[in-house]
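S.K.: Compute the structure for the input listed below.
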Amino acid sequence: MVKKIIFFLAWLGILALSLTGINFVLFPDKYIFSLPVLTRLSIFELKMIVLSVSFIYLFLVLYRFITLFERKKEYEKVTENGIVKISNTTINNYVLDLLKKDSEISNIKVSSERKGKKFYIYVKFQILAQLNVTDKISAVQNSVKEELNNNIGIEVKEVVVNISGIATQQASNTGVN
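M.R.: Modelled structure (predicted):
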């Protein structure tokens, strides 16, 4: 956390430097630079150097802010042998296979998204009418969280379950709803 704060302050410093440099070029009478090294350069050369460095800093800050809020497509797990990338499709298929083992739920649809370092899993399915729905939803949520954390190493922040319908015992056996 301390690294992130220091990094943020460094980028704020770069932003301030770039804005100061651009201000120096546009309004030269507002700042007085009287260093001996700067007296050997003409005013035009000095302005071009400051303007170039300032625009480079400004583009670096803008690039960093844009990439800071960019969503990563894959989950990355660092191991001793390198980086393992796991796509959302792989995670969705894993959760789908996990839920297909349960005979009390059917018509399963799974999607997921990544926000920061956390994953959110969205599950939609039909459930049998004879079950206690709230207990079953809680069991599915806990099962998905535990399986992904234990087997793949992905920390799931939340599992959102939507019930698309309640099926009877006959309908789930015959496939007709």
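
S.K.: CA atoms for contacts and neighbours, from now on please.
M.R.: Will do.

S.K.: And the helices in the protein?
M.R.: With DSSP state H as the criterion, the chain has helices at 2-26, 36-39, 43-68, 88-100, 133-147, 169-174.

S.K.: In TSV, list these along with distance to V156.
M.R.: Shown next, in TSV, are these (distance: least, Cα to Cα, whole Å):
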stretch	distance to V156
helix 2-26	23
helix 36-39	57
helix 43-68	21
helix 88-100	11
helix 133-147	6
helix 169-174	30
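
S.K.: which one of those helices lies closest to G82?
M.R.: helix 88-100 (19.1 Å; Cα to Cα).

S.K.: Now do the buried residues in that closest one.
M.R.: By neighbour count with 16 or more other Cα atoms under 10 Å, helix 88-100 contains the buried residues 88, 91-92, 94-96, 99.

S.K.: Packing partners of it?
M.R.: strand 105-115, helix 133-147 (3 or more Cα pairs under 8 Å, 6 or more residues apart in numbering; DSSP states H and E).

S.K.: Also this sequence, please, to line up against the first:
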Amino acid sequence: MWKKLVFFLAWIGIFILSIFGFIYTLVPNLLRIDTNTLTFKIITLNICILYFIITMLKLFSLFTKKEGYKVKNENGVIYISEDSIRSIVKTILDRDPDIKGARIKSGKSGGKLYVSVTLEILSNDNIAEKTNSIQGAIREELNSRLDLNVDRVEVKISKVSVRKEPTV
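M.R.: Now for the predicted structure:
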């Protein structure tokens, strides 16, 4: 949340700078600055136009909905949201009692689907085998349920704990 607030304030600052730049180059008498060289005004105007365009693009991109994923079949096109993918991955991970605190991200990279999972593992088993089985289960489930070919499944382990064996 903190990163988003700082990023938002930075974009507001860029927007305000671009507006002041427009005012300075188009109506310099309002700001009372005595730099009347044409080159300085042209460079300032170009920078301000660039900042203004970047700000507007970012502003409009905040209000556009992500398209999701398309699956084409003989009956037409099916649109699948990222929330649906995260929900299915969450149900896969919830089946395993050794996995806790999973954070799931999905997206497109170069037109191919990827899934990234950050989790905590509580287990005495081999961690490499465990992550391979998680990757395979996610890839297989998304392919069988949604007919999505997942290019890459990343499993990041944030914490590994050893399960305590009950003493008899």
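
S.K.: hmm, back to that, want to throw the buried residues of helix 88-100 of structure 1 into CSV with distance to I137 of structure 1?
M.R.: Listed next are the buried residues of helix 88-100 of structure 1 as CSV, based on distance: Cα to Cα, whole Å:
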residue, distance to I137 of structure 1
N88, 22
I91, 19
N92, 18
Y94, 18
V95, 14
L96, 15
L99, 12
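
S.K.: For I5 of structure 1, state which of these is nearest.
M.R.: N88 (30.1 Å).

S.K.: so what corresponds to that closest one in structure 2?
M.R.: When structure 2 is aligned by TM-score structural alignment, the residue opposite N88 of structure 1 is E82.

S.K.: Spatially, what comes nearest to I105 of structure 1 if we skip its sequence neighbours?
M.R.: I127 (4.6 Å; Cα to Cα, 6 or more residues apart in numbering).

S.K.: tally of neighbours for that neighbour?
M.R.: 25 (other Cα atoms under 10 Å).

S.K.: Please name the residues that touch the equivalent of it over in structure 2.
M.R.: When structure 2 is aligned by TM-score structural alignment, I127 of structure 1 is paired with I121. With contact set as Cα atoms under 8 Å, 6 or more residues apart in numbering, I121 of structure 2 has these partners: 98-100, 157, 159-161.

S.K.: L17 of structure 2 now?
M.R.: By Cα under 8 Å, 6+ apart, the neighbours of L17 of structure 2 are 48, 51.

S.K.: quick one: it from L45 of structure 2, how far?
M.R.: 11 Å (Cα to Cα, to the nearest Å).

S.K.: Please pick the buried ones from the contacts of I121 of structure 2.
M.R.: 98-99.

S.K.: Tabulate the contacts of I121 of structure 2 (TSV), appending distance to F52 of structure 2.
M.R.: Output for those, formatted as TSV (distance: Cα to Cα, whole Å):
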residue	distance to F52 of structure 2
D98	50
I99	46
K100	45
I157	41
K159	44
V160	47
S161	50
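
S.K.: Number of residues surrounding the nearest residue to the match of N88 of structure 1 once chain neighbours are set aside?
M.R.: The spatial neighbour of E82 of structure 2 that comes closest, neighbours along the chain excluded (Cα to Cα, 6+ apart), is G68 at 5.9 Å. By other Cα under 10 Å, the residues close to G68 of structure 2 number 14.

S.K.: Residue in structure 1 paired with G68 of structure 2?
M.R.: Under TM-score structural alignment, G68 of structure 2 pairs with E74 in structure 1.
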